[in-house]
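Trainee: Got a predicted model here, sequence first, then my questions.
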Amino acid sequence: MVPLNVVFLLGACLGASLAGKHDIYSRHSVHRVSVTTENENTLIHQLETSLELDVWEHGAPPDRDYIIRVTPEQEQAFLNILDDHGIAHALRHPDVARMFEEFDEQIAEWRKSQLLRNSRIVPFENYPSYAEVNDYLEYIAAQYPDLATLVTAGPSYEGRDVKYLKISTTNFTDTSKPIYFLDATIHAREWVTTPVALYTIHRLVEDLRTEDRDLLEDIDWIILPIVNPDGFEYSRDYERLWRRTRSYNESVSVTCYGVDANRNFDVAFNTIGVSANPCAQDYPGTEPFSEPETRYVRDIMFEYLERIQMYLNIHSHGNWLLYGFGDTTLPANSLQIFHVGAAMGAAIDALKLPQARYYRVGNSAILLYPTSGSAQDYGQRIGIPFSYTLELPGYTYAFQVPPSYIQQINTETWAGLAASARLARLYYRARS
């Protein structure tokens, strides 16, 4: 038996280790900023670049606020500018490090309670690790070989396998069936997106219900739960707010790693909504598809381009369903895109919690901000009829959505996926 004083000592050491994990965010503060006009909105976008702010949630006048993290060095200048322009703001949290310590404690307690209920970790009801996600994909492929095929697209920059499932009753041989391609966690810190992808697999394979049988029999699915495994694991172990990939290019920077994978696609690359600073959150890289992870998404698109009817790039957070293009121009079939997107948003909203916002559907540049090089735009540009970015709800918690909300997000998002899949399938039949 281990002596009691040793147990206490180990516990204290573990607590100190967890507390120190987030020290880089010590005294970073989080602010709510209310914009009521487009001029105020434009100013915040300018400050985002000039002060290198970390915008956790983008606002939209007159009724959607910004949530912004600032460092101690940025804070006073940032607040002074807001005051000078009469922009309302409020402190949401004084210390991001402490916020993440509390979040870690929540996750640990949730996992403990899940083990007591189920004797195992259910990955789509939790914040799973990269290894737990892969274990689940391998389990599904092994248990349901007639429906699910596990594919390794290739290694990430740091050598982790990028894996996805193909789900089909006909092993992808029936070319009359459209394909629904969804992926998640292209931005490393957006952890709540991964369970949604896994829950989609669960509902199509393990828990297929009578009313949803058409979704499996009439549609083929490609589901890639973690596009950016290196960044994802780095955000779990070292920097909770890490967003980018983890590639290294000494000729660009000897200190900064990675690029914004969702600015790395070959569509209006490096033209708008990006930073030239190789350390910035939205640095796009030196060239399109410099990252192996974005090349895998591209290759899946092209392999099945004739049949992919819908592409969904899942992010968090803000209750948005966005489509191209990032320069404010619209695809030729934008009315159809809005139709399918509105059906998806309405299906989710029908199940939403009272405190959640309603989804807004529209062009990404018009509703939020201009971008270039996004996965959403690339899918649309190369010929996928319906290509979207889905921003999941945050319930005011930003990237710290308590795990108790995961089941709600999964359930409501599944309803939206089902609605969009059925409507997009009707358009597919019409064009076939």
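Mentor: Yep, that arrived. Source: prediction; values computed, not measured. Numbers count the residues shown, from 1 in each chain.
Trainee: can we go C-alpha only for contacts and neighbour counts from here?
Mentor: Will do.
Trainee: Which positions in the helix or strand where Glu132 lies come out as buried?
Mentor: Assigned by DSSP states H and E, Glu132 belongs to helix 130-143. Residues Tyr130, Val133, Asn134, Tyr136, Leu137, Glu138, Ile140, Ala141 are the ones in helix 130-143 that count as buried (16 or more other C-alpha atoms under 10 Å).
Trainee: Show me what it is packed against.
Mentor: Judged by 3 or more C-alpha pairs under 8 Å, 6 or more residues apart in numbering; DSSP states H and E, helix 130-143 is in contact with strand 148-155, strand 161-167, helix 229-237.
Trainee: got another, please set it beside the one above:
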Amino acid sequence: MSQGANLEKYRDYKNYKYYEVTGCQDSLEGLKALLLKKDSSLVHSGSLNTSQIVLSPRLVPVLNSFAQKERLKAKVLYDDVSEIINLEKGSARRRLDKFSWDAYYDVKEIHNFILNTSKLHPESTELIVGGKSYEGRKILGLRINTPYEKGQRETGKPVFFIESGIHAREWIAPATTTYFINQLLTSGDPDIVGLRDRFDWRIFPTVNPDGYHYSYNIDRYWRKTRSRSSNGCRGADPNRNWDYNWGQHSASDRPCDYQLYAGSRPFSEVETRTLSNYISKIDNLLFYVAFHSYASLLLLPYSDSTDHVDNYDDLVQIGKRSIEYGSRVNNITYDGPGTAAETLYKASGGSMDWVRYAMNTRLVYTYELRGSSFHWPPERIAEQGDEVTQMMLGLADGAKELGYL
């Protein structure tokens, strides 16, 4: 396994500002283009009328001048990003003795959680490997498939697949996914027990392990894989690398693009290539769910189109049930459901869209978890974990109501 990350200088983001900018979409695109000319590693994200930008101190006057000229509203979310990053990392240093949900952990600790959980529940779980990474890590997951009760017909349960952590910097997604695994296996709530027993679960907390490791140890805002292009630049966006309308929207053909390089071709990344191969061999795949952050939003396929799939109304109805279940936990209601093209921006080459198209999987969703940035307080991980648990229950109940189960 490559140890290159250990030799690189840690990017501390000292005195970097985290801005939220709102206004006309054309003006926001102009601002982003201007800043990218001055900083090729600019961290940016956003939706139709809002952009979030992590900005070096030297570019603050550029942003303020452009915002004033174009009548954009710029709000500072974090005055010094390094302080937030230190709080996130400090939580893990305090809790290395035991895996918990008030800290963020590196890939090794996440994999150890999966291994230990399988050992604790040998009768209902098994380790699964969905593929491998560029640096040689496993895409390690857990299968949860409880034995049939006496008298039940063993016809094969529908498969519920969960993919998480495809974007390295979205730490809350793997954390929430491990929380959900623990809930499925330890909760005494009869609804959660029933949810566990109803499906053959295939759950992968971090499908971009190299990128996550690099984000955790070197560059908090790293999003891509860690493959090396012929010109020496690193990584591709693994959620732009799937073979569905590859490279068309919200994607870059420049290997050095810090965020959106779609790869040299569809499935150029070993992570997406091997994971798609694993998925293609699954029989009876009913649900495919991906966890991202952040937007408090439920997305449906296809991400690059405003045209709707044939069971779109069913997806909306089931999705609304999921959102309603989740809102009962903390009185927070997600937006959607809808396509990314309608609610955020057009994006091509994503995993959800490929699964829908290539596998014709009927119930496919992407959850953008909560937050006002890529940061979520580690002491509040369980808050989102409980919401997600209820939202998964809502999906199952909604699907049963419409005859999918």
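Mentor: Noted; the coordinates are in hand. For clarity, every value in this text was computed on a predicted model and none was experimentally measured.
Trainee: circling back to that earlier point, got a list of contacts for the helix holding Glu132 of the first structure?
Mentor: 123, 147-150, 163-165, 198, 205, 225-226, 229, 232-233 (C-alpha atoms under 8 Å, 6 or more residues apart in numbering).
Trainee: before we move on, the earlier item: for Met301 of the first structure, which of the helices and strands packed on helix 130-143 of the first structure is the nearest?
Mentor: strand 148-155 (12.2 Å; C-alpha to C-alpha).
Trainee: The closest one vs the second structure, mean deviation?
Mentor: Compared with the second structure after fitting, strand 148-155 of the first structure deviates on average by 1.9 Å (mean C-alpha distance after the TM-score superposition for the first structure).
Trainee: Just give me the match in the second structure for Val162 of the first structure.
Mentor: Under the alignment by TM-score structural alignment, Val162 of the first structure pairs with Ile139 in the second structure.
Trainee: ok, now how distant is its match from Gly336 of the second structure?
Mentor: Look at Ile139 of the second structure and Gly336 of the second structure: by C-alpha to C-alpha, to the nearest Å, they are 30 Å apart.
Trainee: In terms of neighbours, single out the busier of the two.
Mentor: Ile139 (22 against 19; other C-alpha atoms under 10 Å).
Trainee: hang on, that one packs against Pro209?
Mentor: Yes - Ile139 of the second structure lies in contact with Pro209 (C-alpha atoms under 8 Å); the separation is 6.9 Å.
Trainee: Residues that sit against both of these two, list them.
Mentor: Joint contacts of Ile139 of the second structure and Pro209 (C-alpha under 8 Å, 6+ apart) are Ser133.
Trainee: Contacts only, for the alignment partner in the second structure of Pro178 of the first structure.
Mentor: Under the alignment (TM-score structural alignment), Pro178 of the first structure maps onto Pro158 of the second structure. Going by C-alpha under 8 Å, 6+ apart, Pro158 of the second structure touches Arg198, Phe199, Asp200, Asn284, Leu285, Leu286, Leu405.
Trainee: do Ala153 of the first structure as well
Mentor: Asp161, Val162, Lys163, Tyr164, Tyr296.
Trainee: Can you find the partner of it in the second structure?
Mentor: So, by TM-score structural alignment, Ala153 of the first structure is matched to Gly130.
Trainee: how close does its match sit to Leu285 of the second structure?
Mentor: For Gly130 of the second structure, the distance to Leu285 of the second structure (C-alpha to C-alpha) stands at 15 Å.
Trainee: for Tyr325 of the second structure, same thing?
Mentor: 23 Å.
Trainee: ranges for the strands of the stretch 1-150 of the first structure?
Mentor: 29-34, 54-57, 66-70, 88-93, 148-155 (DSSP state E, counting those that start in this stretch).
Trainee: In the second structure, what range does the fourth one match?
Mentor: So that's strand 88-93 of the first structure. Mapped onto the second structure using TM-score structural alignment, strand 88-93 of the first structure spans residues 73-78.
Trainee: what residues does that stretch touch?
Mentor: Applying C-alpha under 8 Å, 6+ apart, the set of residues contacting stretch 73-78 of the second structure is Lys17, Tyr18, Tyr19, Glu20, Val21, Thr22, Gly23, Asn64, Ala67.
Trainee: One more pass at 6 Å, please.
Mentor: Stretch 73-78 of the second structure has contacts (C-alpha atoms under 6 Å, 6 or more residues apart in numbering) with Lys17, Tyr18, Tyr19, Glu20, Val21, Thr22.
Trainee: can you check stretch 30-47 of the first structure too?
Mentor: Contacts to stretch 30-47 of the first structure, defined as C-alpha under 6 Å, 6+ apart, come from residues 61-62, 65-69, 88-93.
Trainee: make it 7 Å
Mentor: 60-62, 65-70, 87-94 (C-alpha atoms under 7 Å, 6 or more residues apart in numbering).
Trainee: Now which of these would you call buried?
Mentor: Applying 16+ other C-alpha under 10 Å to these flags Ala60, Pro61, Asp65, Tyr66, Ile67, Ile68, Arg69, Val70, Ile87, His89, Arg92, Pro94 as buried.
Trainee: okay, these in CSV with distance to His339 of the first structure next?
Mentor: Formatted as CSV, the entries for these read as follows, by distance: C-alpha to C-alpha, whole Å:
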residue, distance to His339 of the first structure
Ala60, 22
Pro61, 24
Asp65, 27
Tyr66, 28
Ile67, 30
Ile68, 32
Arg69, 35
Val70, 38
Ile87, 35
His89, 36
Arg92, 36
Pro94, 42
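Trainee: Tell me the residue in the second structure aligned with Ala342 of the first structure.
Mentor: By TM-score structural alignment, Ala342 of the first structure lines up with Lys320.
Trainee: For my notes, confirm its match occurs in a helix.
Mentor: Yes - judged by DSSP: H, G, I helix; E, B strand; the rest coil, Lys320 of the second structure forms part of a helix.
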